[in-house]
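Student: structure for the following, please:
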Amino acid sequence: MSREGLSTAAAEVPVAAVRTATEPLGEQDLRALDAYWRAANYLAVGQIYLMDNPLLREPLAAEHIKPRLLGHWGTTPGLNFCWTHLNRVIRDRERKMIFMAGPGHGGPAVVAQAYLEGTYSELVPNVGQDVDGLRALFRQFSFPGGIPSHAAPEVPGSIHEGGELGYVLSHAYGAAFDNPDLVVAAVVGDGEAETGPLATGWHGNKFLDPATDGAVLPILHLNGYKIANPTILARIPDDELTALLTGYGYHPYLVAGDDPAAMHQLMAATLDLVFDEIAAIQRAARTGAGTERLPWPMIVLRTPKGWTGPATVDGRQVEGSYRAHQVPISECRTNDAHRAQLETWLRSYRPDELFDEAGRLQPDLGLLAPRGDLRMSASPHANGGLLLRDLRLPDFREYAVAVDKPATTSAEATRVLGAWLRDVIARNPDNFRLVGPDETASNRLDAVYEVTDKAWQAEIYPSDDTLAPHGRVIEVLSEHQCQGFLEGYLLTGRHGLFNCYEAFIHIVDSMFNQHAKWLRTTNGIPWRRPVASLNYLLSSHVWRQDHNGFSHQDPGFIDHVANKKAEVIRVYLPPDANTLLSVADHCLRSRQYVNVVVAGKQPAPQFLTMEQAVAHCTRGLGIWDWASNDDGDPDVVFGCCGDVPTLEVLAAVDLLRQHLPDLKVRVVNVVDLMRLQDEREHPHGLPEAEFDTLFTPDKPVIFAYHGYPWLIHRLTYRRRNHTNFHVRGYKENGTTTTPFDMVMLNDLDRYHLVMDVVDRVPSLGSRAAALRQHMADARLAARAYTREHGLDTPEVRDWTWPY
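Tutor: Sure, this is the predicted structure:
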């Protein structure tokens, strides 16, 4: 279907010509809509400034004003304008819609709208629909013990806090995937539009299937300024801006001005055209009338920054300038002139017309809000746990790798997982997404393409593989978009997995921060229902990036994750395919966590049968009896966490058995990293007695770890035997080399682990001097072999467990 097949109105109206459209609002409707907008703006200003006298029923006094003025006014009236007009669309068309405030610091607007719709009072009864409720609403905003100034989890209807700018479109598209009846209105602030993630976020429309997904309505809000500078997109000509947005695949409509009456008519007319256009695109796709990708409509909204606020303060322009960004009038407690100007500003909204004697919104204005779940502040899509359905998961045990004898057979762990994920996708055709930055096949998960393709709305060539409009896998070479898509998908009640190269997951460090903080906060909000966990699968990891080199070698995301609150963080390092299957099943069943799973993709020894793997993962760590010979009283304990460290520990144990057969060695493998922590610090932490039973209270512990060694010290610093822990891990030594040379560069290799035992077991003393020297020589020989042959030595490449 071409654009000519759309409704005549939507097809023929040029970008800027909506100005001349007929006025859709009658005089009564216009007055009511403007009054509702004034009420929202009044509530927003009240939140920033007032702690008492909420309806100005007495002259404004210093004690009515907060001692610390916090919040952001500049973007707020524009957000209120959008929300108010979208309510009209919802009422008239009964469209399910949620609202995302890209400039989330415009929190006063989102709170005001939730209050006007009644949702806030329903969920927070002490903030009632009366004068006392208004007082509580105002006082709590950015006040100790109250609520934050952003569109935070405490705000009904919000799934996008906007504390960090750049992600509103990726969240919006993620929310729209597999939500065919939903429209996501995403307001993009013009400061936010300068960020890299947002610039890429416009491309979300290339992954949105109009036949099976919902719609995203971007509203680019150009109010001209950031905190202290103009914004780029507000200062380029309209034709250049139009070309940019058209190039992104949108049909932009311009709504610009500062006269409220004219702007109300223009916005209403534009939204009528936009929603006709959305309906036409979806109807064509869902009836088979056409397969051509059409530009989706969007709105460019130009309004003054701080619209309807004070024009000047102390002789300097405020409305329409950067000075309106936060608190336009700042000294209202101590400066009589400022306080008088604030009172004039507040009274300009005519609150006596908006609220009755009891402090309730006038009944005729209350009718302008949608009803029930159609209210954007009450949409179950913005409280995704209300819609969450359990995944239909295949029995992971049926995908087990046969292990007749430990460390004698080989498998690619993530390839095995890929077969299971293939069937997860097949069983959950509208409830699960796999996302990743062009690495699904590289990470050996390509079995999923047996049942699905990659979502793709752009052109497809005959030579392309696995691209289709209805694909369940999303690949875009932007970790920001992958993270944002998945967050939006999860927060609206679905499930998913993000696979990524380990080194480059750092790109979303700050996005992970925001999501972890969101989860932690929602744990304390009773009306927020739990959502599916955010699951990371990190492969192509530090120890097997020997071909790509130093730039691809970084396991530090685990350290970053470990900084967050224990109640939402889980980290797993399964050593083989069967443990990976068990861990993955657990993670996809979990709620309200961030699960980080690190697993290799290269052929590697397999250690545990499926039965053993399930028991081991259930414990989170444990003694491997088959690798130990300590008879309950070890001379030394080997700890290991991660697939490559585990392999090196077992090879080291083999060497010790050969050369020091009387040495009593215990091997403890860790799958759940947080089991190492004290039980007072993490829910998964081991009790002190149990930790001592495993690692002993006084024997040397040589711990081989996947990541940076100091994290193990940090997790175990309270343990009684911590002073005897010697940790080997990645020491920021890397290059393009062989796999074994990588572990040697960081002293994690089997030979160095044997040397560590010799150095730290007091009973060995000088009698093991020859062995230590032999191990040092073996390291030199192994390195020399790589330099000559470009491969690791056969004794390393071909090693298997001999016992």
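
Student: okay, CA-based contacts and neighbour counts for the rest of this
Tutor: OK.

Student: which SSE is residue 559 in?
Tutor: helix 557-562 (DSSP states H and E).

Student: contacts for that helix, please.
Tutor: Helix 557-562 has contacts (Cα atoms under 8 Å, 6 or more residues apart in numbering) with 502, 503, 505, 506, 509, 569, 571, 596, 707, 708, 711.

Student: doesn't the fourth one belong to a strand?
Tutor: No: according to DSSP: H, G, I helix; E, B strand; the rest coil, the state of residue 506 is helix, so it is not within a strand.

Student: grab the nearest non-local neighbour of it.
Tutor: With Cα to Cα, 6 or more residues apart in numbering as the criterion, residue 506 has its nearest non-adjacent residue at 6.0 Å, and that residue is residue 557.

Student: tell me how far that neighbour lies from residue 439.
Tutor: 18 Å (Cα to Cα, to the nearest Å).

Student: over to residue 529?
Tutor: 32 Å.

Student: likewise for residue 133?
Tutor: Taking Cα to Cα, one finds residue 133 at 52 Å from residue 439.

Student: cool, and residue 170?
Tutor: Residue 170 sits 19 Å away from residue 439, going by Cα to Cα.

Student: how about residue 305?
Tutor: For residue 305 relative to residue 439 (Cα to Cα), the value is 42 Å.

Student: higher neighbour count, those two?
Tutor: The neighbour comparison of residue 305 against residue 439 (other Cα atoms under 10 Å) goes to residue 305, with 27 against 19.

Student: which ones are touching the more buried one?
Tutor: Residue 305 neighbours (Cα under 8 Å, 6+ apart): 74, 75, 223, 224, 225, 319, 320, 321, 322, 324, 325.

Student: and residue 675, how many neighbours?
Tutor: Residue 675, neighbours per other Cα under 10 Å, totals 23.

Student: show me where the stretch 451-600 of the chain has its strands.
Tutor: Remark: strands assigned in the stretch 451-600 of the chain by DSSP state E, counting those that start in this stretch are 454-455, 467-468, 473-475, 495-501, 534-539, 569-572, 594-598.

Student: sequence B follows; please return its structure for comparison with A:
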Amino acid sequence: MPISNAELAVIDAYWRAANYLTVGQIYLQDNPLLREPLRPEHVKPRLLGHWGTSPGLNLVYAHLNRIIRQRDRNLIFLAGPGHGGPAVVANVYLEGTYSEVYPGITQDAAGMRALFRQFSTPGGVPSHVGPQTPGSIHEGGELGYVLTHAFGAVFDQPGLVAVAVVGDGEAETGPLEGSWKGISFLNPQRDGAVLPVLHLNGYKIAGPTVLGRMSDESIARLLEGHGYEPRFVVGSDPAKVHAALARALDESFDAIERIQRRAHVDEKPRWPVIVLRTPKGWTGPHEVDGVPIEGTFRAHQVPLSGVRTNPEHLAMLEHWMKSYRPEELFDDKGRLVAQLSALAPKGHLRMGANPHANGGYPAVPLEMPDFTSYALTATPPGTEVLESTRQLGQMLRDIYAKNPTSFRLFCPDETNSNRLGAVFEGGGARCLVERTTAEDDHVSPNGRVMEVLSEHNCEGWLEGYVLTGRHGLFATYEAFALIVASMTTQHAKWLEASADLAWRKPVPSLNILLTSTCWRNDHNGFSHQGPGFMDTIVSKKGTVARVYLPPDANCLLSVADHCFRSQNYVNLVIIDKQPQLQWLDMTSAREHCARGASVWAWAGNTGDSGPDIVLACAGDIPTLETMAAAWWLRKNVPELRVRVVNVVDLMSLASPDEHPHGASNERFVELFTEDTDVVFAFHGYPGAVHQLLHGRPNAQRFHVRGYREEGTTTTPFDMVVLNRMSRFHLVLEALRRTRRRPPHADRLENACHAQLETHRAYVREHFEDMPEIRDWTWTAS
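Tutor: Modelled structure (predicted):
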């Protein structure tokens, strides 16, 4: 049934109220309802905020309120133009959610004044749609990810619709362009729906947008090629735009309901998308100082910048705000009039109060299998060679089975490559809502392993998934994790800010597994050799950041169990997928992981005495080389007292003042002594360890060997040689740093150099490592 003119008039008034509140937040610190003439002192001394995108966001939000009420739909709202913060805050305030979450921001004149004063001011709220904004799961500070977050939010949420407003500047980014493919993974039998609203207002900060200059016909072909059914809403006449948007939303939700009623996926549905083309800075000043504003890039931020010093600008601001007729919108006490407040949905159906968006419904813990049941059987340390991540794959298979609607693996076409293929056993499959062929390997519309060759999509889907209360793992090659370093940074910042918001419920952690590491990408070459993503996580606050470097399969299983049970963290786990020596039985592995770092007494030879040198390691390949160095020293210099320390929780190196996992000073001395030199073999860039050790006793005694940006297509051992982290380099460093230099140290050093020369000649002749290197195993004597 077509919407009536009376209903459209109410929506228009609601839109005007939201626009009024948006402008007020950007400009005013007093006189919120303009009940007295506007004076310079009523205006903030610093004008911050973004007006240009806000009228479009307000328009969409107001119309969605009608959809929710009339159709009883469960909706969340994601603002891709993240600088439209004042618009979303305005709407959450109008619907009443904001005052419930922040009781000091009351729904009256005093509360409106407080709302205005807090925006983009010290001690207030930021200009972005951040975690401080109820109903948000999307930080728009960096553009490009709104659709990935929206799709992640609706996976396994059949009753949920995520409406994602995509700005036309944002639409130029690579991640957004790739994220249109989300509908190829959206199964209407078990998932919710995403309704994108592509908002074209023509400009970025200073230049035109690509899509803004394209014709409607070209945009239609583009979106249809992606598999969508576009509906266009175009114009600048509010009455006509209101009617067209109401019609487009009704048709879109009719289409969504038809798709979901079909309850089968014989072919990919054509999901709706709305293209909204309205002027940038719509309803704002048309011209300022003789220069056009509305509909140009000049409306992007603050259209009137000289309000406190220029009387003409001040008068224009007053005229602009009064053009929304606030006296019709708010009563004598400053409350939204009853007719308009009735437009907003009630209770949890309000988009700002939707539990999915405010930490999800209380996240149900995963039903976890006993991780010890996947343990490798006890053998002498360093004698059995196996692929550690293959054991994790078996654990993931059973997590899937126990949690069929609340766990997913996200992996860019690398599940088998990363040795996690056990997830396909027992009917598991890769999700793809496209045609399948007989040659496909475990591909089905009903699959729940999310493989797409886009790190942005995988990481963004997982963010949306965990922020709405479910659990998952993002697994990728180490070097390519840097593609999403900024996304993970934004998520970490979201968690940091959320920690101060009691009303936001805890969410499952963002778990990231990096395999195909720099040390074992000898076959792929220099481009695949980069451990820098770890530095991104190490730099984040200790309240949210965790980095684990398990040396073997049993430690990996213990760490994974902990990560999947945790909340409100970014957990980074790094271990290679290639066959590697196994070191600890499960009992020892659990104890080691619980401690974060341990002395491996069986690997050293100090007896009851203190060490002459400490060999420390963090990471699987550094552990291998350290163990081989300790073995070499025990064999050739038995009188030298060597202690071996393995670090699995990297943050245990940090001061407890900097990170909650930091070992106490007493525990730190227990591990590394107070004054003995430490030769530290590290998985990543050495600077990360030095950063963590700042403030520890005699930190200068730590001599870190790690990745030095040396690499090529070569052999596994040659990689550690090139980066001077080989067993022979560690032995040389130990002999140089030991407190008691052996009498025949010169001969031992020459032997190490000779081994390195022999290695260099051998690999160039035979194209593989020497047998004594590649077949080395640990022995106690």
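
Student: ok, now which ones touch the counterpart of residue 73 of structure 2 in structure 1?
Tutor: Matched by TM-score structural alignment, residue 73 of structure 2 corresponds to residue 95 in structure 1. Residues near residue 95 of structure 1 by Cα under 8 Å, 6+ apart: 89, 181, 182, 183, 374.

Student: also residue 169 of structure 2?
Tutor: 203, 204, 209, 210.

Student: could I get the full set of helices for the stretch 601-750 of structure 1?
Tutor: Assigned by DSSP state H, counting those that start in this stretch, the helices in the stretch 601-750 of structure 1 fall at 610-619, 643-659, 688-695, 710-716, 739-745, 750-760.

Student: I'd like the ones you listed laid out as a markdown table, including mean neighbour count.
Tutor: Formatted as a markdown table, the helices of the stretch 601-750 of structure 1 follow (neighbours: other Cα atoms under 10 Å):
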| stretch | mean neighbour count |
| --- | --- |
| helix 610-619 | 18 |
| helix 643-659 | 22 |
| helix 688-695 | 16 |
| helix 710-716 | 19 |
| helix 739-745 | 22 |
| helix 750-760 | 22 |
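
Student: could I get the ones you listed as CSV with distance to residue 434 of structure 1?
Tutor: Formatted as CSV, the helices of the stretch 601-750 of structure 1 follow (distance: least, Cα to Cα, whole Å):
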stretch, distance to residue 434 of structure 1
helix 610-619, 24
helix 643-659, 24
helix 688-695, 37
helix 710-716, 30
helix 739-745, 29
helix 750-760, 37
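
Student: for these, which one sits closest to residue 381 of structure 1?
Tutor: Proximity to residue 381 of structure 1 (Cα to Cα) singles out helix 610-619 among the helices of the stretch 601-750 of structure 1, at 33.4 Å.

Student: circling back to that earlier point, in the helix holding residue 559 of structure 1, what's buried?
Tutor: Within helix 557-562 of structure 1, the residues that count as buried by 16 or more other Cα atoms under 10 Å are 557, 558, 561, 562.

Student: counterpart of the last one in structure 2?
Tutor: Across the two structures, residue 562 of structure 1 finds its equivalent in residue 538 of structure 2, going by TM-score structural alignment.

Student: re earlier: which two of the buried residues of helix 557-562 of structure 1 have the greatest separation?
Tutor: Farthest pair in the buried residues of helix 557-562 of structure 1, by Cα to Cα: 557 and 562, 8.6 Å.

Student: and the gap between residue 433 of structure 2 and residue 188 of structure 2?
Tutor: For residue 433 of structure 2, the distance to residue 188 of structure 2 - Cα to Cα - is 10 Å.

Student: any shared contact partners between the two?
Tutor: Contact with both residue 433 of structure 2 and residue 188 is made by residues residue 265, according to Cα under 8 Å, 6+ apart.

Student: more neighbours: which of the two?
Tutor: Between residue 433 of structure 2 and residue 188, counting by other Cα under 10 Å, residue 188 is the more crowded of the two (26 against 23).

Student: SS state for the residue mapped onto the more buried one from structure 1?
Tutor: Following TM-score structural alignment, the counterpart assigned to residue 188 of structure 2 within structure 1 is residue 210. The local conformation at residue 210 of structure 1, judged by three-state DSSP, is coil.

Student: again, but for residue 443 of structure 1
Tutor: coil.

Student: need the contact list for the counterpart of it in structure 2.
Tutor: Using TM-score structural alignment, the partner of residue 443 of structure 1 in structure 2 is residue 418. The neighbours of residue 418 of structure 2, taking Cα under 8 Å, 6+ apart as the test, are 389, 390, 476, 515, 516, 577.

Student: out of these, which comes closest to residue 716 of structure 2?
Tutor: Distances from residue 716 of structure 2 to the contacts of residue 418 of structure 2, taken by Cα to Cα, are shortest for residue 516, at 12.1 Å.

Student: counterpart of that closest one in structure 1?
Tutor: For residue 516 of structure 2, the residue aligned by TM-score structural alignment is residue 540.

Student: hang on, that match packs against residue 501?
Tutor: Yes: contact criterion Cα atoms under 8 Å: residue 540 of structure 1 and residue 501 qualify, at 5.2 Å.

Student: so residue 409 of structure 2 versus residue 424 of structure 2, what's the distance?
Tutor: 11 Å.

Student: and for residue 65 of structure 2?
Tutor: 42 Å.

Student: same question for residue 320 of structure 2.
Tutor: On the measure of Cα to Cα, residue 320 of structure 2 and residue 424 of structure 2 end up 60 Å apart.

Student: just list the residues touching residue 127 of structure 1, thanks.
Tutor: So residue 127 of structure 1 contacts 120, 121, 133, 134, 136, 137 (Cα under 8 Å, 6+ apart).

Student: what does it align to in structure 2?
Tutor: By TM-score structural alignment, residue 127 of structure 1 lines up with residue 105.

Student: over to residue 404 of structure 1?
Tutor: In structure 2, residue 404 of structure 1 lands on residue 379 (TM-score structural alignment).
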